[in-house]
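J.: here is my input, please return the structure:
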Amino acid sequence: MSMALSFFVPLILCVLFGLFYIPLARKIGIKEFVLLQSFKKKQGTPTMGGIIILLALVASLPFLYTSDYFIILVFATLFFAIGVTDDALKITRRSATGLRWRTRLILQFILAVAFCIVFYYTTSRSIPYLLFNGLFLVFFVNAFNITDGLDGMAAGNFIIILSGLFFILLAIASTALVPFVLAVIGATAGFLVFNAPRAKLFMGDAGASLLGSLLAMIAIFAKLKYFVFIAGLFIVIEGGTSIVQILSRMVLGRTLFPIAPFHYVLLRLGWGEQTIAVTSWIFTLTLTLVFVVASL
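T.: Predicted coordinates for the structure are as follows:
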C-alpha cells in the first residue's frame, strides 16, 4: 500500500463512517452529558466518536497487515473497550461519572502489563523497559482522556505528534511502522473533520483511550518514547497537573493547584476554548518541528 493510500483510505473511510454515525448516535441517544455549567452548550452532542477512527483502521488493516500492527490494534481496541464501558455508564446514568477511577486504573494496568509481556517476548527483552513501558502506556491513555476537554484539542495534538514521529521514522530509515502510522494519522484527521471547533462529534473516553494507547504503543515499538514526551509536553502537562492534584488531595488533604488540568487554568484566566485549542496545537507543532529538524 503506497504512502498516499495509507493516509487517504482511512481518512475517507473515517469521514464516511462519521456521516453515518452522527445521526445514528443522535437517534439512539449516544450523547454527551455535561457537568460544568460553562460547557452546557455541548450538552447532547453525539459522543463515543472514537468508534469511527477504530472502524477506519480495522477496515484498512488488510492493506497494512504485519504482526506489529495487529498487536498494537488489538490492545488499542481493548483500551477502547474500557473507554466504551466508561462512556456507556455515563450515558445510561445521565451522569458525568462512569467507571470508578480505581476500577478503570486496574483494568488499564492489566492491559498494559499484558501488552508489555507480549512486547517483551516479541521485540525487546529488557525488564526495566518493560516496567517503564507499562507506566508510559497507562499515563498517556489517561493524559489523553484529560486533554480531551475542548473541541479538537486532543485530536489535533495527536496528529501533530504522530506526524513528527512519522518524519523521524523516515529520517532514520525505520519504515516498518510507517504505513500504520500514516493510517492512524489519516483516520484521526477524518475524525477531526467532525471534532474541530465547534464540534459535531466528541471522541468520548473511548476515543481518548484509543488515541492515547495508539500513540504510546507506536512510540514503544518505534523506540521513540523520548520524542513523545518532548513533543507531547502539552499532553504531559495536562495529565501531570491532574495526577499531582489527585495525589496531593489524597496525601496532603488539600490540592496543590487552584484548579486542574492546565486548560482549566487558562479557561479561568478568560481564554476562549478555541484559543486554547489552537495555542496548544501551535505549542506542540513548535516542539515537534524543533525535535524533527534536530534529528535530521
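J.: all contacts plus neighbour counts: C-alpha atoms, from now on.
T.: Fine.
J.: residue closest to the middle of the protein?
T.: Residue closest to the average C-alpha location in the chain (Cα atoms, centre = their mean): L211, at 2.8 Å.
J.: now name the helix or strand holding it.
T.: Element membership of L211, judged by DSSP states H and E, is helix 204-222.
J.: may I see the buried residues of the next helix or strand after that helix?
T.: Going down the chain from helix 204-222, the next helix or strand is helix 225-231, by DSSP H and E. Buried residues in helix 225-231, counted by 16 or more other Cα atoms under 10 Å: 225, 227-231.
J.: state the distance from A4 to A219.
T.: For A4, the distance to A219 (Cα to Cα, to the nearest Å) stands at 22 Å.
J.: between these two, which one's more packed in?
T.: A219 (21 against 12; other Cα atoms under 10 Å).
J.: please name the nearest non-neighbouring residue to that one.
T.: K225 (5.1 Å; Cα to Cα, 6 or more residues apart in numbering).
J.: wouldn't that neighbour be in contact with A216 here?
T.: Yes - counting by Cα atoms under 8 Å, A216 is a contact partner of K225 at 7.5 Å.
J.: just the helices from the stretch 101-250 of the chain, written as ranges.
T.: 101-122, 127-147, 153-171, 178-195, 204-222, 225-231, 233-251 (DSSP state H, counting those that start in this stretch).
J.: save those as CSV, and put in distance to P261 too.
T.: Shown next, in CSV, are those (distance: least, Cα to Cα, whole Å):
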stretch, distance to P261
helix 101-122, 16
helix 127-147, 7
helix 153-171, 13
helix 178-195, 20
helix 204-222, 15
helix 225-231, 17
helix 233-251, 5
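J.: the ones you listed: which one's closest to K40?
T.: helix 204-222 (16.0 Å; Cα to Cα).
J.: okay, the angle between the closest one and helix 153-171?
T.: 20 degrees (axes from the mean of the first three to the mean of the last three Cα atoms, to 10 degrees).
J.: and helix 204-222, what does it pack against?
T.: Other helices and strands packing on helix 204-222, by 3 or more Cα pairs under 8 Å, 6 or more residues apart in numbering; DSSP states H and E, are helix 50-64, helix 67-93, helix 127-147, helix 153-171, helix 225-231.
J.: mind listing what's buried along the fourth one?
T.: Pointing back at helix 153-171 there. 153-169.
J.: one more, please, to line up against the first structure:
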Amino acid sequence: MYIFEAKALFTFVFSFFVTLYLVPIFSKIAFKWGILDSPDGKLKKHKAAIPYLGGVAVWLSFLITCSLVLPFENQFFLYIFASTILLFIGLVDDLIALTPSQKIFGQFLAILCYLKAGFYLKINFFSNVWNIFISAFWFLSIINAFNLIDVMDGLASTVAISVAVFFLIFAFCLKQTSLILLLLAFIGSLSAFLCFNKPSAKMYLGDAGSLFIGGFIASIPFCLSWSEYNFYGYFIPLILCAVPLIEMFTLICVRTLKRQPFFCGSPDHFSIFLQEKGWSKYLILIFSFLTTFLLGVLSFLFFYNYLSLSFILSLGILVIFIWFFLLL
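T.: Predicted coordinates for the structure are as follows:
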C-alpha cells in the first residue's frame, strides 16, 4: 500500500474511533451539567431529554486527527480558530439561548478568521471587495442553512457527510492531498457520531455542532482548484448544498408570508412536513441522502460539461417552487 493511501486510511479510521470514544464521555458531561435538549411538545417532540454536546465531540476528534496528519501552519491555525469560534457561539447558545443578533455577530467574527486565512473567492474579473463580500455571504448562508436543517435525528449529519463525500471525490479528481485528509478527518468524525445521532437519537449535535459543520462545509469550496479545470466549477458547491440552501430559502419565504420573524422556530421544515405526511425518520434520512447523491451526480455531469448551466438553474427553480408551495 502506498504511503498516502495508508495515511488517508489512518485519518478516517482514527477520527472515527476517537469520536466513538469521546461521545459517551461528553454524553455523561452533558447529563451531569444539565446540557440537555428537553421536549417541549411543539417542535421538540422527542420523549426524553437528549444531551447536546455531540458537536463538541465531533470537533475535538476532528481537531486531534488534523493535528496528527496535517502541518500546523498559520493558515491551519486560523482555520481551526474560526471553527472554534463557531463551536463556542453554538455552545453558548445551547446553554443560555443567545439572541439572533448575538449569534450573527459571533458568526461574523468566525467568518473574518476564515477570510483572513484565505478562504475567499479569487475571481479575476471581480474586485477584491466583491470577492470578499460574496464569500462572506456564502459562509453566512451555509452556516445558518445547516443550523436550520438540524431539526431531526441524524438529518444535518447525513446531509453534511453526503456533501463532504462528493467534495472528497472532487479533491481526489483534482489531486489535492491535504484537502483529502481534511475531508477524511471530518467524514470519519461525523460518521461515528451518526451512530449515536440516528433515530432514535442518543445525542444531538446542538448549535455548537451544526454551526461547526456549516463552517466546515462552507470553507471547502475555497480549497478546491475549480478554475484550473472549469470556471463553472464555482457553481458546484451551490448544487451540492442545495438541500440545506433550499430549506433556508423556503423557510425565510414561508415565515415572511406568515408574518413570522424568519429567525424564530416554526414547524415549516421539510422534515417535519414529511413526518406529518406519515414518513418515518429513517425514510426521510434515506430521501435526503438520495437527493444529495443525485445532486452530486448532477454536479459531476455539470463539471465535465455534460449538462448546461441553464438546465441546472431551471431544475433548481422548479424544485424551489414545488418545495415552497408544499410548505405553504
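J.: what sits against the counterpart of S163 of the first structure in the second structure?
T.: Alignment note: S163 of the first structure maps to V165 in the second structure; criterion TM-score structural alignment. V165 of the second structure makes contacts with 183, 187, as judged by Cα atoms under 8 Å, 6 or more residues apart in numbering.
J.: count of neighbours near the aligned residue in the second structure for K31 of the first structure?
T.: In the second structure, K31 of the first structure lines up with L36, judged by TM-score structural alignment. Neighbour count of L36 of the second structure, defined by other Cα under 10 Å: 21.
J.: and for the one 5 residues further on?
T.: Applying the criterion other Cα under 10 Å, we find 9 residues in the vicinity of G41 of the second structure.
J.: and it, which of the three is it?
T.: coil (DSSP: H, G, I helix; E, B strand; the rest coil).
J.: ok, it - contacts?
T.: Here G41 of the second structure is in contact with no residue (Cα under 8 Å, 6+ apart).
J.: gap between it and I132 of the second structure?
T.: Where I132 of the second structure is concerned, G41 of the second structure sits at a distance of 42 Å (Cα to Cα).
J.: okay, and the nearest residue in space to S60 of the first structure that is not next to it in sequence sits in which element?
T.: In space, and not counting its chain neighbours, S60 of the first structure is closest to P10: 6.2 Å by Cα to Cα, 6+ apart. Here P10 of the first structure sits within helix 3-28, counting by DSSP H and E.
J.: before we move on, back to that, nearest to I282 of the first structure, of the helices of the stretch 101-250 of the first structure?
T.: Taking the helices of the stretch 101-250 of the first structure one by one with Cα to Cα, helix 153-171 is closest: 9.0 Å.
J.: run through the residues that contact the alignment partner in the first structure of L181 of the second structure.
T.: Counting by TM-score structural alignment, L181 of the second structure corresponds to P179 in the first structure. Going by Cα under 8 Å, 6+ apart, P179 of the first structure touches 1-3, 6-7, 64.
J.: nearest to A112 of the first structure, of those?
T.: L64 (23.7 Å).
J.: what do we get in the second structure for that closest one?
T.: Aligned partner of L64 of the first structure by TM-score structural alignment: L70.
J.: the closest residue to its match other than its chain neighbours: neighbouring residues, count only.
T.: Nearest residue to L70 of the second structure in three dimensions, chain neighbours excluded: S178, at 7.0 Å (Cα to Cα, 6+ apart). The number of residues packed near S178 of the second structure is 16, by other Cα under 10 Å.
J.: likewise D86 of the first structure?
T.: 21.
J.: now check the second structure for the residue matching it.
T.: So, by TM-score structural alignment, D86 of the first structure is matched to D93.
J.: next, the contact list for that match, please.
T.: 103, 207-208 are the contacts of D93 of the second structure under Cα under 8 Å, 6+ apart.
J.: now the residues you listed in a markdown table, please, with extra columns for distance to F76 of the second structure and neighbour count.
T.: As requested, the contacts of D93 of the second structure are exported to a markdown table (distance: Cα to Cα, whole Å; neighbours: other Cα atoms under 10 Å):
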| residue | distance to F76 of the second structure | neighbour count |
| --- | --- | --- |
| K103 | 24 | 17 |
| D207 | 23 | 30 |
| A208 | 20 | 28 |
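J.: what would the residues you listed look like in JSON lines with distance to I29 of the second structure?
T.: Shown next, in JSON lines, are the contacts of D93 of the second structure (distance: Cα to Cα, whole Å):
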{"residue": "K103", "distance to I29 of the second structure": "24"}
{"residue": "D207", "distance to I29 of the second structure": "17"}
{"residue": "A208", "distance to I29 of the second structure": "15"}
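J.: now, among the residues you listed, which is nearest to A82 of the second structure?
T.: A208 (12.7 Å).
J.: G54 of the second structure versus that closest one, what's the distance?
T.: From A208 of the second structure to G54 of the second structure the distance is 8 Å (Cα to Cα).
J.: please apply the same query to I236 of the second structure.
T.: For I236 of the second structure relative to G54 of the second structure (Cα to Cα), the value is 29 Å.
J.: any quick PyMOL command for the buried ones out of the contacts of P179 of the first structure?
T.: The PyMOL command for the buried members of the contacts of P179 of the first structure (criterion: 16+ other Cα under 10 Å) is given here:
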select buried, resi 6+7+64
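J.: among the contacts of P179 of the first structure, which one sits closest to T188 of the first structure?
T.: F7 (10.0 Å).
J.: which residue in the second structure lines up with that closest one?
T.: F7 of the first structure maps onto F12 in the second structure, by TM-score structural alignment.
J.: let's have the contacts of P179 of the first structure in JSON lines, adding distance to K41 of the first structure.
T.: Putting those into JSON lines (distance: Cα to Cα, whole Å) gives the following:
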{"residue": "M1", "distance to K41 of the first structure": "42"}
{"residue": "S2", "distance to K41 of the first structure": "42"}
{"residue": "M3", "distance to K41 of the first structure": "40"}
{"residue": "S6", "distance to K41 of the first structure": "36"}
{"residue": "F7", "distance to K41 of the first structure": "33"}
{"residue": "L64", "distance to K41 of the first structure": "40"}
